[in-house]
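>>> Here is the input, now give the coordinates:
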Amino acid sequence: MFSDYTFTAAHRFMEYVQVDTESDPLSNTFPSTEKQKNLAGILVAELQDMGITDAHMDQHGYVYATVPSNVTHDVPVICLCSHMDTSSDCSGHGVKPIVHKNYDGSDIVLPDDTTQILRASDHPYLKEKIGNDIITASGTTLLGADNKAGVAEIMDAVHYLTTHPEVKHGAIRILFTPDEEIGQGVKYVDMQKLGAQFGYTLDGGELGSLEDETFSADAAKIIIEGISTHPGMAKGKLVSAIKLAAEIVDSLPKDALSPETTEDREGFVHPVRMQGVVEKAEIDFIVRDFTTDKLQQHEAFLQQQMDKVVAKYPGAKGTLQITEQYRNMKEVLDQYPQVSAYAEEAIQRAGVTPLKMSIRGGTDGSRLSFMGLPCPNIFTGEMAFHSKLEYVSIQDMQKAVETVVHLVMIWEEKSRS
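Just a heads-up that it's a prediction; the model follows:
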């Protein structure tokens, strides 16, 4: 069914990654960077060119669109979702995508910074991509495959469906979000307007992966209040909030409870930002675990470490603030087993072996699931995300497009009376 189809995902992707959409975790606006709307505008125009008449961007930078049903019987409305922003962990400005055709397994030296070398020995999945066409950046930026690969694949799937009306499907809602990388991706989604019953994010990694479980996540902030005085007359008086903050971070375990020492289903407490002056300092943490109840244990540990340090310095004060971010979507998806089952079947129909996996992270689907839209995560091919060595296989992207098309067909088939 795809033998005579010219996929557009890679071409679209190469264009999208050149649009800087880096989000900003320190911003107080939404979206956190206005430039994310530049890509949203491009996507709206392309959808309208495909005949999707209701495609639009709202005031928050979300893109909404509908591929109308082409059958007369009722089919659950499905949402396909990807995020437009890229991580601030690595620059997304001036991305130069490069296609390495028919990858032969050798090291890929990125031309704009030859110290950046993509080696199969360091990236085992790359060994499986020999013969594929690999897209990288040029060495000075990330690529943006997370998640513009997903955006491009959804756009290509829409293109396929609009040019192949013989493929039967129900109504499909398209949602492209800003600010996913800073945990705010679905903050202002209008669920009534979206009007979908089930959803899928395209934000996964290796070919065939299907993720129905994420971390549960909180943000934690420790605020330390010290005592400031002139350093020349500070003996016995000055209490440096900066030093207390550093001592708290240093008190964290060196061999456990951190991203660099955990794997599989192990959770962690991770300091991601520290700022301050003598009088006041703040430490921002992310707290993660697959078991939601364990978040409270990790946060109690943080409280304990803070209290121990602060108690040693008379006059100092410490406060721990906790903000809920998202919860393990499996708690919701287990109530709707068909949602993941249909995705698994779609992957198989695309000629790929499904890989059921858990995400050591989160997606927009984590929060959408708890907002009433059960939403597992499907592969895109994006790998080594948030780094200058990020890459994606064009062939993986095409298989993701096939999977999406099969998926909407399966929902239509299963709904026939």
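>>> can we go C-alpha only for contacts and neighbour counts from here?
OK.
>>> Strands of the stretch 51-200 of the chain, start to end?
56-57, 63-67, 78-83, 98-100, 108-109, 117-118, 134-136, 172-177, 198-204 (DSSP state E, counting those that start in this stretch).
>>> Distance to Leu142 for these - can I get that in JSON lines?
Formatted as JSON lines, those follow (distance: least, C-alpha to C-alpha, whole Å):
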{"stretch": "strand 56-57", "distance to Leu142": "26"}
{"stretch": "strand 63-67", "distance to Leu142": "24"}
{"stretch": "strand 78-83", "distance to Leu142": "16"}
{"stretch": "strand 98-100", "distance to Leu142": "12"}
{"stretch": "strand 108-109", "distance to Leu142": "14"}
{"stretch": "strand 117-118", "distance to Leu142": "13"}
{"stretch": "strand 134-136", "distance to Leu142": "8"}
{"stretch": "strand 172-177", "distance to Leu142": "19"}
{"stretch": "strand 198-204", "distance to Leu142": "16"}
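>>> this one as well, want them side by side:
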Amino acid sequence: MALNLSYTVLERFLRYVQIDTQSDPSAEAFPSTEKQKDLSRLLVQELQGMGIADAHLDEYGYVYATVPANTDKEVPVICFCSHVDTAPDCSGANVKPLVRKNYDGSVLTFPDDPNVRLDPAQHPELARKIGHDIVTASGTTLLGADNKAGVAAIMDAAWQLMNNPGIKHGKVRILFTPDEEIGRGVDHVDIKKLGADFGYTVDGERLGSLEDETFSADAVTIDIQGVSIHPGFAKGKLESALKIAADVVAALPKDRLSPETTSGKEGFIHPVSLQGGAEQAQISFIIRDFEDAQLQAHEAFLKEVLDGVMKHYPNSHAGFKVTEQYRNMKQVVGQYPQIVDNAMEGMRRAGVEPQRGSIRGGTDGSRLSFMGLPCPNIFAGEYAFHSREEWSSVQDMEAAVRTIIETLRVWEERS
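Below is the predicted model:
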């Protein structure tokens, strides 16, 4: 049965991006900001309005919902997941979405800040979207396409399933999470309650992307205890923790092992913050690689750099703490090739050419995979994440809706 859909994804997307859901990495609470629940409550209302009776918001800010099966076949339970929060990098308050219809390939300007320009020469994906309807913000905020494009696609797909009983599918679970942008998105997911066999995050960029491999990720914290003394009497005695920390950062390679010098499958060591003074200082790093062994090698190298610097400061001390963040989902997803195969076939049936690849980052699916829900990532049509230049293609979002539905049909047919 060919799909003949009356899409709701754009109207949903425009509604959702105007709700400020920015997460806060400095907060202790979960979710980190209560305002994320403003969108989650709306999603529950809309899901219930579709006839999805069990849609609810739990104490942690997760939305759970079920689209019941309409087939007699034994079909694996499939979950689709997106996150409601937007990144702390750029304001998400008072977003004014603009729909630029029938894009002509020109440089897009923004009414609220003429210094912001969306240039197809700098954004190759935009250059491929001539004729598309492009959504941006107004120049002073991010748009929130990451990941409200995915949220809107899942919501539209759920609406289509509830209103088109001729689309045969198994049981579908919907999960919307808070705090993904600050690395806590699945901290309190109840996998048993979710009750899904396999899943897909809808949090990808370019049309047709299907990512079943991510970085493995650790954090490293270096705490330095220096020797502090009045600077007027410091000769031969002062060992400034702040200067030691600066020496550690300066000793890192300039031509490799950094985000700005790597691509593809290359990993990196990246200092993300340095704070302190003469007596104490702390450096926070993120370490990334696709191979766990290489991740450990990067950490060993960083420890060697630290030890080399500390030799010059005999009366100071340094701690080196490694914290696991997430692991390459390929280690789990690779055991279930049907997850990727069925999604790729779903894309083809949706008129989309699949592009299988890797993420130089992680998603909620990385951790969900190791929690018992193998969960690769599919596209949502969201681009230029975390910036005032963020944009989305309406046609790509509609293709994501078709892909979700067609993937479910493939699961049903092949069961």
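>>> Tell me how the two chains score on TM-score.
The TM-score (TM-score structural alignment, normalised by the length of the second structure) is 0.98; 415 aligned residues with a C-alpha RMSD of 1.2 Å.
>>> sorry, back to before: now mean neighbour count and distance to Arg288 of the first structure too, for the strands of the stretch 51-200 of the first structure, in JSON lines please.
Compiled in JSON lines, those are given as follows (neighbours: other C-alpha atoms under 10 Å; distance: least, C-alpha to C-alpha, whole Å):
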{"stretch": "strand 56-57", "mean neighbour count": "18", "distance to Arg288 of the first structure": "32"}
{"stretch": "strand 63-67", "mean neighbour count": "22", "distance to Arg288 of the first structure": "29"}
{"stretch": "strand 78-83", "mean neighbour count": "26", "distance to Arg288 of the first structure": "21"}
{"stretch": "strand 98-100", "mean neighbour count": "16", "distance to Arg288 of the first structure": "35"}
{"stretch": "strand 108-109", "mean neighbour count": "17", "distance to Arg288 of the first structure": "34"}
{"stretch": "strand 117-118", "mean neighbour count": "18", "distance to Arg288 of the first structure": "29"}
{"stretch": "strand 134-136", "mean neighbour count": "23", "distance to Arg288 of the first structure": "30"}
{"stretch": "strand 172-177", "mean neighbour count": "24", "distance to Arg288 of the first structure": "23"}
{"stretch": "strand 198-204", "mean neighbour count": "26", "distance to Arg288 of the first structure": "19"}
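>>> Measure how buried Gly232 of the second structure is and give me the count.
By other C-alpha atoms under 10 Å, 6 other residues sit near Gly232 of the second structure.
>>> Skipping its backbone neighbours, what lies nearest Tyr336 of the first structure in space?
Closest residue to Tyr336 of the first structure apart from its sequence neighbours, by C-alpha to C-alpha, 6 or more residues apart in numbering: Pro374 at 7.4 Å.
>>> shouldn't the one you found be in contact with Lys330?
No - the criterion here is C-alpha atoms under 8 Å, and Pro374 of the first structure misses it with Lys330 at 9.0 Å.
>>> the more surrounded of these two?
Between Pro374 of the first structure and Lys330, counting by other C-alpha under 10 Å, Pro374 is the more crowded of the two (29 against 23).
>>> Look at that one and give its secondary structure.
Classification of Pro374 of the first structure using DSSP: H, G, I helix; E, B strand; the rest coil returns coil.
>>> residue contacts, the residue nearest to Gly51 of the second structure when sequence neighbours are not counted?
Among residues not flanking Gly51 of the second structure along the chain, Met162 sits closest, at 7.4 Å (C-alpha to C-alpha, 6+ apart). By C-alpha atoms under 8 Å, 6 or more residues apart in numbering, the contact list for Met162 of the second structure reads 50-51, 67.
>>> try 10 Å this time
By C-alpha atoms under 10 Å, 6 or more residues apart in numbering, the contact list for Met162 of the second structure reads 47, 50-52, 67-68, 70, 156.
>>> for Glu412 of the first structure, same thing?
Contact analysis of Glu412 of the first structure by C-alpha under 10 Å, 6+ apart lists 69-71, 73-77, 167-171, 406.
>>> cool, and Asp133 of the first structure?
By C-alpha under 10 Å, 6+ apart, the contact list for Asp133 of the first structure reads 99-104, 392-396.
>>> 8 Å instead?
Contacts of Asp133 of the first structure (C-alpha under 8 Å, 6+ apart): 99-103, 393-395.
>>> and if you look at Val322 of the second structure?
218-221.
>>> and of those, the nearest to Asn315 of the second structure?
Nearest to Asn315 of the second structure among those is Thr221, at 20.2 Å by C-alpha to C-alpha.
>>> Now the closest one: which helix or strand?
Under the criterion of DSSP states H and E, Thr221 of the second structure resides in strand 216-225.
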